[in-house]
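[1] Here is the input, now give the coordinates:
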Amino acid sequence: MRDPKDTAKRFIEIHHPDCTGAMLAGSCARGEATATSDLDIIILYAGENRAYRESLHFDGWPIEVFVYTGEAYKNFFASDAERGIPSMPRMVSEAIVLKEAPVVTKMKSEASIIFAAGPSPWDKQKIDHNRYMITNLIDDFLDKEVGGEAYFLVNAIVNDLAIFTLRTSRHWIGSGKWMFRELKSMDSDLAIQFEQSLEAFYKQHDKQAIVQLADDCLEPYGGRLFEGYYLG
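    Presented below is the predicted three-dimensional model:
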């Protein structure tokens, strides 16, 4: 298989020869590529704001192409900051420049600023709503025998707790493996507690480890919430 950077450059020369600028992002840009990695290529054009994404194969590589015309990328930066998952800011800030242009420099600078600033903060109403929802999940979890429903509930609890803990700390969240990576980035000891709590439940059917994890995460914000919760 060809070198990822050389392959990306060749792809651009063949499929996007008139683009204004281009970057190679993702695991290949970070030097973390594996046998199943793809090439994440960001392509920039001048003109009216438009964007699209395309998946294809080229020269033995699976390729994900992200094409932005004008300043369409700004909408994706804003959306990521709002939802707390820094897909585009991370990709662009880490990317290797394949075709230089002022817009590439500008986009990378904006991405780095957004990535360093963290996601949009949660207000008290958002925090209280999540405390309430997690409390309901815990109550439901404690009421269930160990088995199918309890397994799905524990996954929901741990996912929601990770989101709660990261967002209340103005830290980015993620999906799948990235959620655990973000926890480790913020607090490695807490990430270990998440891991050990899940292990205790799956191996020993210990519900208390999960409940203790939830209480530890919620306690700085008032703990579990049911009585007095109001939405309207």
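[2] From here on, just use CA atoms for contacts and neighbour counts.
    Fine.
[3] name the helices or strands packed onto the helix or strand harbouring Asn136?
    Asn136 belongs to helix 124-142 when elements are defined using DSSP states H and E. With contacts taken as 3 or more CA pairs under 8 Å, 6 or more residues apart in numbering; DSSP states H and E, helix 124-142 sits against helix 148-168, helix 207-218.
[4] Tell me the spatial nearest neighbour of the residue sitting nearest the centre point of the chain, not counting adjacent residues.
    Centroid check for the chain by CA atoms, centre = their mean gives Gly174 as the closest residue, at 2.6 Å. Leaving aside its chain neighbours, Gly174 sits nearest to Ile85 (5.4 Å; criterion: CA to CA, 6 or more residues apart in numbering).
[5] that's a strand at that neighbour, yeah?
    No. Using DSSP: H, G, I helix; E, B strand; the rest coil, the assignment for Ile85 is coil, not a strand.
[6] Was I right to think it contacts Trp172?
    Yes. Ile85 is within contact range of Trp172, at 5.8 Å (criterion: CA atoms under 8 Å).
[7] Which one's more surrounded, these two?
    A side-by-side neighbour count of Ile85 and Trp172, using other CA atoms under 10 Å, places Trp172 first with 28 against 22.
[8] quick one, strands of this structure?
    21-25, 39-45, 50-58, 61-69, 96-99 (DSSP state E).
[9] Arrange the ones you listed in CSV, one row each, with mean neighbour count and distance to Asp128 as further columns.
    Listed next are the strands of the chain as CSV, based on neighbours: other CA atoms under 10 Å; distance: least, CA to CA, whole Å:
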stretch, mean neighbour count, distance to Asp128
strand 21-25, 25, 37
strand 39-45, 24, 38
strand 50-58, 12, 36
strand 61-69, 18, 37
strand 96-99, 19, 41
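[10] One more, so I can put them side by side:
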Amino acid sequence: MRGSAEETARRFIRREFPACEAALLAGSTVQGEATPSSDLDLVIFDESQQSPFRRTYQSEGWIIEAFVLTKETYRYFFDLAVETAIPSLLRMCAEGRILFGAEEVRGIVAEARSDLLAGPPPWSRQELRQARYGLGESLADFEGCPRREEALFIAAKLAEQLAAFALRTRGEWLGDGKWLQRGLQRCDAAAAGELHAALEAYYGSGHKEPLAALTRRWLTPFGGILSEGYAEGGSGEEEETEEL
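    As a prediction, the model looks like this:
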């Protein structure tokens, strides 16, 4: 039986990163959502390291994901999170529990919280066009696919695109895997329920129409499916750079 998440994390850090200036424990164990398969997410600030890295360890029955940074490199990853709208590291620093070095990371935690609260930059018109075009392509593939074993994968792709579309058109952060669904649930529980029901209709009973109809309905306020006239690069993009 594995031991306490926090105590395991503290022992691991003392053993593997004895020179670190600060460390935070983040993820589901801090948020009270841990399951028997949850791992430990650690953000470690260690100036003795030559470069930032991420590495997976195993200790005392736990899988440990260590994100090792320095004070010179963390901002690059914060900026990348904002650019991609996927705030994994921002959230870990903003919401994590400081294990060591509170004074060392107080300012960094404040930066993460400020960036997280501000949200991602809005989509440009071209990014919206790309999303509309991509959803239209996936929908056409889904509706026209005669092989269920292939359509299962297309439906999964369409679900991710729809969740991302709903979040970004609302000015919200994205996520990966379960965090995408959780983000949509927090942002718009009704929309999350609609997407869930449409997926259940297909995966459970093979009915494509609910997912297809949902895709068209969510796209309608933004101009619907985009196909003819879509372009990337060259002069076709020049007029589509202003934000929504």
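[11] Overlay them and tell me the TM-score.
    The TM-score (TM-score structural alignment, normalised by the length of the first structure) is 0.92; 232 aligned residues with a CA RMSD of 1.8 Å.
[12] Report the set of residues contacting both of Ile85 and Trp172 of the first structure.
    Common contact partners of Ile85 of the first structure and Trp172 (CA atoms under 8 Å, 6 or more residues apart in numbering): Pro119.
[13] circling back to that earlier point, and the helix holding Asn136 of the first structure with helix 148-168, angle?
    Between helix 124-142 of the first structure and helix 148-168, the angle comes out at 160 degrees (axes from the mean of the first three to the mean of the last three CA atoms, to 10 degrees).
[14] What mean distance separates helix 124-142 of the first structure from the matching residues in the second structure?
    Aligned to the second structure and superposed, helix 124-142 of the first structure gives a mean residue distance of 1.3 Å (mean CA distance after the TM-score superposition for the first structure).
[15] Sort out which residues of that helix are buried, please.
    Neighbour-count burial for helix 124-142 of the first structure, counted by 16 or more other CA atoms under 10 Å, picks out 127-132, 134-135, 137-138, 141.
[16] now do stretch 25-35 of the second structure
    25-27, 29-30.
[17] Out of those residues, name the two that are farthest from one another.
    Leu25 and Thr29 (8.2 Å; CA to CA).
[18] where do the contact lists of the two overlap?
    Both Leu25 of the second structure and Thr29 are in contact with Leu40, where contact means CA under 8 Å, 6+ apart.
[19] measure Asn136 of the first structure to Met91 of the first structure for me?
    The gap separating Asn136 of the first structure from Met91 of the first structure is 36 Å, by CA to CA, to the nearest Å.
[20] Then Arg83 of the first structure?
    16 Å.
[21] So those two - more neighbours on which side?
    Taking other CA under 10 Å, Arg83 of the first structure and Met91 do not tie; Met91 has more neighbours (24 against 14).
[22] mind listing what the closest residue in space to that one that isn't next to it in sequence touches?
    Computed as CA to CA, 6+ apart, the closest residue to Met91 of the first structure that is not its neighbour in sequence is Ala25, at 5.3 Å. By CA under 8 Å, 6+ apart, Ala25 of the first structure lies in contact with 39-42, 91-92, 94-96.
[23] Give the aligned equivalent of Ala25 of the first structure in the second structure.
    Using TM-score structural alignment, the partner of Ala25 of the first structure in the second structure is Ala26.
[24] So its match versus Val43 of the second structure, what's the distance?
    When Ala26 of the second structure is compared with Val43 of the second structure (using CA to CA), they lie 8 Å apart.
[25] Could you do Ala166 of the second structure as well?
    30 Å.
[26] One more: Leu211 of the second structure?
    From Leu211 of the second structure to Val43 of the second structure the distance is 39 Å (CA to CA).
[27] and what of Glu7 of the second structure?
    If you go by CA to CA, the gap between Glu7 of the second structure and Val43 of the second structure works out to 15 Å.
[28] Pull the contacting residues for Val43 of the second structure.
    Here Val43 of the second structure is in contact with 23-26, 66-69, 92-93 (CA under 8 Å, 6+ apart).
[29] Pretty sure Cys20 of the second structure sits against Asp46.
    Yes. Cys20 of the second structure lies in contact with Asp46 (CA under 8 Å); the separation is 4.1 Å.
[30] Wait, Gly26 of the first structure touches Asp40, no?
    Yes. Using CA under 8 Å, Gly26 of the first structure is in contact with Asp40, at 5.7 Å.
[31] Pull the contacting residues for the residue lying closest to Arg50 of the first structure once chain neighbours are set aside.
    Nearest in space to Arg50 of the first structure, with sequence neighbours left out and distances taken as CA to CA, 6+ apart, is Thr69 at 5.0 Å. Neighbouring residues of Thr69 of the first structure by CA under 8 Å, 6+ apart: 44-51.
[32] Just give me the match in the second structure for Ala116 of the first structure.
    Using TM-score structural alignment, Ala116 of the first structure pairs with Leu117 in the second structure.
[33] distance of its match from Leu174 of the second structure?
    Counting by CA to CA, the gap from Leu117 of the second structure to Leu174 of the second structure is 14 Å.
[34] again, but for Phe153 of the second structure
    21 Å.
[35] okay, the two: which has more neighbours?
    More crowded of Phe153 of the second structure and Leu174, by other CA under 10 Å: Leu174, with 25 against 12.
[36] picking up where we left off before, out of the helices and strands packed on helix 124-142 of the first structure, nearest to Ser79 of the first structure?
    Of these, the one closest to Ser79 of the first structure (CA to CA) turns out to be helix 148-168, at 15.1 Å.
[37] buried set for that closest one?
    Counting neighbours by 16+ other CA under 10 Å, helix 148-168 of the first structure gives 150-151, 153-154, 156-168 as buried.
[38] Measure the mean distance from it to the second structure post-superposition.
    Counting by mean CA distance after the TM-score superposition for the first structure, helix 148-168 of the first structure comes out at 1.5 Å.
[39] List the neighbours of that helix that are in contact with it.
    84, 119, 121-122, 127, 130, 134, 137-138, 140-141, 144, 172-173, 179, 182-183, 186, 194, 210, 214, 217.
[40] what do you get for stretch 52-61 of the second structure?
    1-3, 8, 12, 63-70, 73.
[41] repeat for stretch 118-131 of the first structure
    In contact with stretch 118-131 of the first structure (CA under 8 Å, 6+ apart) are residues 80-86, 160, 164, 167-168, 170-172, 218, 221, 223-225, 229.
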